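Q: need coordinates for the below:
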Amino acid sequence: MNSILWIMQTQAQAPEDDEWLSPTERRLLTGLRFPKRRLDWRLGRWTAKRALCMLLAQAEPARVLLEEKHAQLLRDLPGDCTPETAMAAFELRAGATGAPEMFWRKQPLALALSLSHSEGSCVAALAPEAWPLGCDLEAVQPRNALFLADYFTSAEQALVLSAADAEQPLLTNLLWSAKESCLKALRQGLRRDPRSVEVQLSAAAAPAGWQQFTARCHETGRKFHGWWQPLPGFVLTLVTHHITSPPLELSL
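A: This is a model prediction of the structure:
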């Protein structure tokens, strides 16, 4: 497999009940005091588990990602992998760096997972375990000059300012989203200065509306290859460490 797999879900798609959460997740949920935090926390887990169930319902991608290390999982789960029969057996935990990790019956799953929330929506991305993976969903909104100066390199600022006024919100949020995806792939997040990652866009379009970009972390020398796509009200970016085919949206 040579594509990142992804899915987007909204608050309206997450069930009202909590039966699809594991017992540990239900206990953690009761300890979250603030409503927005509770909603985002639930939606992240719903989206990640939904992505995994959709993956397992598709024999070929699941075999490529999971069969070598998790043959028992593929044998034990029902073919339809519905929330009622499977989701509570999966558990999402924060790893040592804060990045999400998926467990099945308290055993870590050998796959890469990245999550991003924005304005009541969430994206989950899946890839082979060895891939550094990052995804980011960003609402397209105006950003001021101070934002550019604080977070963008001089080359990125020049790129935004050279664009037409109507194009600048999408371009600014695209570059910011690409940086966030790369920082997630580095397992650093915003603990690292976003200006340490410089993004370069490609003019070449790909199937299904995807376009490519590259990024380099100046502090580590690591290079990332990414894809981006505009969605209604948002921009989505996905990155890993090598050139891939366009991302594939998971569906049943």
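Q: drop to CA atoms for contacts and neighbour counts, all remaining ones
A: Will do.
Q: this protein: helices as residue ranges?
A: Shown for the chain, the helices assigned by DSSP state H span residues 23-30, 35-56, 59-66, 71-76, 145-151, 154-162, 168-185.
Q: reformat these as a markdown table; add mean neighbour count and distance to Phe234.
A: Listed next are the helices of the chain as a markdown table, based on neighbours: other CA atoms under 10 Å; distance: least, CA to CA, whole Å:
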| stretch | mean neighbour count | distance to Phe234 |
| --- | --- | --- |
| helix 23-30 | 14 | 28 |
| helix 35-56 | 21 | 17 |
| helix 59-66 | 16 | 27 |
| helix 71-76 | 12 | 35 |
| helix 145-151 | 13 | 18 |
| helix 154-162 | 15 | 17 |
| helix 168-185 | 25 | 8 |
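Q: of those, which is nearest Phe213?
A: helix 168-185 (8.3 Å; CA to CA).
Q: next, the structure of the following sequence, for comparison with the previous one:
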Amino acid sequence: MRAIQVSWTETALPGSGTPLPGGGAVTIEWLPIAQVRGDYAAAPAAYRAHYLAPAELPVLSRIAVPKRRVEWLAGRVAAKRLVCLALERAGLPVTPSELAVLGNKPGGRAGKPELSSRTPELAGTVGRHVTDISLAHTLRFAVCALAHGGRVGVDVEPLRSFSPALRRTVFTDREVALAETAFQAFDTGHRGTALWVVKEALLKAYGIGFAYGWGTARLRAADSAAGVFDITLPAGADPGHRVSVRYGRVTDHIFAIASVAPRPPDGHQQKGQLRAWD
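A: This next block holds a predicted model:
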């Protein structure tokens, strides 16, 4: 396990191109699931043709449960709206169907959403403006975070209280105590949820989620401005130069956005790695 120092700040939901303390900038799309469900139901073929790339269509068709299908689709819509808007502002218009968002193959970044494009030239263009994306959803919202510089992870959960049994399963007694002191902006019953979304966003930024179990990330020490996490990283993974988390509340949800700034040898910001379709 690696010990990682994480700065954190309670904040409003970052807007377009908001600089992050850990390096780079992040843009957020917060999309109601009901909106996607209604638009898709009204014209399924046209909606698929507008938003989905050829590589994504078989994935959608394999999702048998309608609720899951809409949640998957909403994540792709949120991501593509962000990427297309970023490119449009740079004078480089791209249609959503020219981009694909698929889960990575098993490995060091298993499950990390991977953004790909129709051609190597387009991949290079997008890579200059997008270095990472992360997706999350609840029953009500799909959320995408887009980073320009470094890596990003996002998580969102409804405000809820963890049962004693669930707390014992996912947290140590020390983590429960630390959450009580570190997240005092939330009601006592919701501080466990705050710690959960912070952990999940952090692990998503590294591309591993809880791949190694609930103990993948453990909060060892914390104060109101920073925490020390012991994190199990894949072999050879770069822990980054600076790590930060912004968290807060939107409607009846808690969100967290983690930023991992790279540690390039030449002192310049790492470029995004974006591939073209196979």
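Q: which stretches of the second structure form strands?
A: 2-10, 18-19, 25-32, 99-103, 113-117, 132-137, 141-148, 151-158, 217-222, 226-231, 242-250, 253-261, 275-276 (DSSP state E).
Q: find me the equivalent region of the third one in the first structure.
A: Per the alignment by TM-score structural alignment, strand 25-32 of the second structure matches residues 3-10 in the first structure.
Q: hang on, the earlier thing: want to throw the helices of the first structure into TSV with distance to Gly226 of the first structure?
A: Shown next, in TSV, are the helices of the first structure (distance: least, CA to CA, whole Å):
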stretch	distance to Gly226 of the first structure
helix 23-30	32
helix 35-56	20
helix 59-66	20
helix 71-76	30
helix 145-151	19
helix 154-162	16
helix 168-185	8
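Q: nearest to Gln211 of the first structure, out of those?
A: helix 168-185 (11.2 Å).
Q: find me the equivalent region of the closest one in the second structure.
A: Under TM-score structural alignment, the match for helix 168-185 of the first structure is residues 188-205.
Q: which outside residues touch that stretch?
A: Contact with stretch 188-205 of the second structure is made by 112, 134, 151-157, 159-162, 167, 176, 179-180, 183-184, 186, 209-210, 217, 245, 247, 254-260, as judged by CA atoms under 8 Å, 6 or more residues apart in numbering.
Q: what does stretch 174-184 of the second structure give?
A: 167, 188, 191-192, 194-195, 218-224.
Q: what sits against the closest residue in space to Ala49 of the second structure that isn't next to it in sequence?
A: Spatial nearest neighbour of Ala49 of the second structure, chain neighbours left out: Ser97 (6.9 Å); criterion: CA to CA, 6 or more residues apart in numbering. Counting by CA under 8 Å, 6+ apart, Ser97 of the second structure touches 49-54.
Q: Ser97 of the second structure pairs with which position in the first structure?
A: Per TM-score structural alignment, Ser97 of the second structure is aligned with Ala88.
Q: now do that match against Cys53 of the first structure, distance only.
A: 11 Å (CA to CA, to the nearest Å).
Q: equivalent analysis for Lys179 of the first structure, please.
A: Distance, Lys179 of the first structure to Cys53 of the first structure, by CA to CA: 29 Å.
Q: now for Cys122 of the first structure: which residues touch it?
A: 8-10, 43-44, 47, 115-116, 137.
Q: ok, those in the second structure: which stay?
A: Among the contacts of Cys122 of the first structure, the ones still in contact in the second structure (both residues aligned by TM-score structural alignment, their matches' CA atoms under 8 Å) are 8-10, 43-44, 47, 115-116.
Q: include distance to Cys122 of the first structure when you put these into TSV, please.
A: Output for these, formatted as TSV (distance: CA to CA, whole Å):
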residue	distance to Cys122 of the first structure
Met8	6
Gln9	5
Thr10	6
Leu43	7
Gly44	6
Thr47	7
Leu115	7
Ser116	6
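Q: tell me which of the strands of the second structure sits nearest to Ala41 of the second structure.
A: Using CA to CA, the strands of the second structure put strand 25-32 closest to Ala41 of the second structure, at 14.6 Å.
Q: show me what that closest one is packed up against.
A: In terms of contacts (3 or more CA pairs under 8 Å, 6 or more residues apart in numbering; DSSP states H and E), strand 25-32 of the second structure is packed against strand 18-19, helix 66-89, strand 141-148.
Q: distance to Pro239 of the second structure added to the ones you listed, as TSV?
A: Rendered in TSV, the data for these read as follows (distance: least, CA to CA, whole Å):
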stretch	distance to Pro239 of the second structure
strand 18-19	20
helix 66-89	25
strand 141-148	17
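Q: so which of the ones you listed is nearest Val6 of the second structure?
A: strand 18-19 (16.3 Å).
Q: show me what Val235 of the first structure aligns to in the second structure.
A: Counting by TM-score structural alignment, Val235 of the first structure corresponds to Ile254 in the second structure.
Q: residue in the second structure paired with Trp104 of the first structure?
A: Residue pairing (TM-score structural alignment): Trp104 of the first structure is matched to Ser117 of the second structure.
Q: isn't its match up against Pro96?
A: No - counting by CA atoms under 8 Å, Pro96 is not a contact partner of Ser117 of the second structure; they are 9.8 Å apart.
Q: can you tell me the closest non-neighbouring residue to Thr10 of the first structure?
A: Thr10 of the first structure's closest residue in space is Ser121 (CA to CA, 6+ apart), at 4.3 Å.
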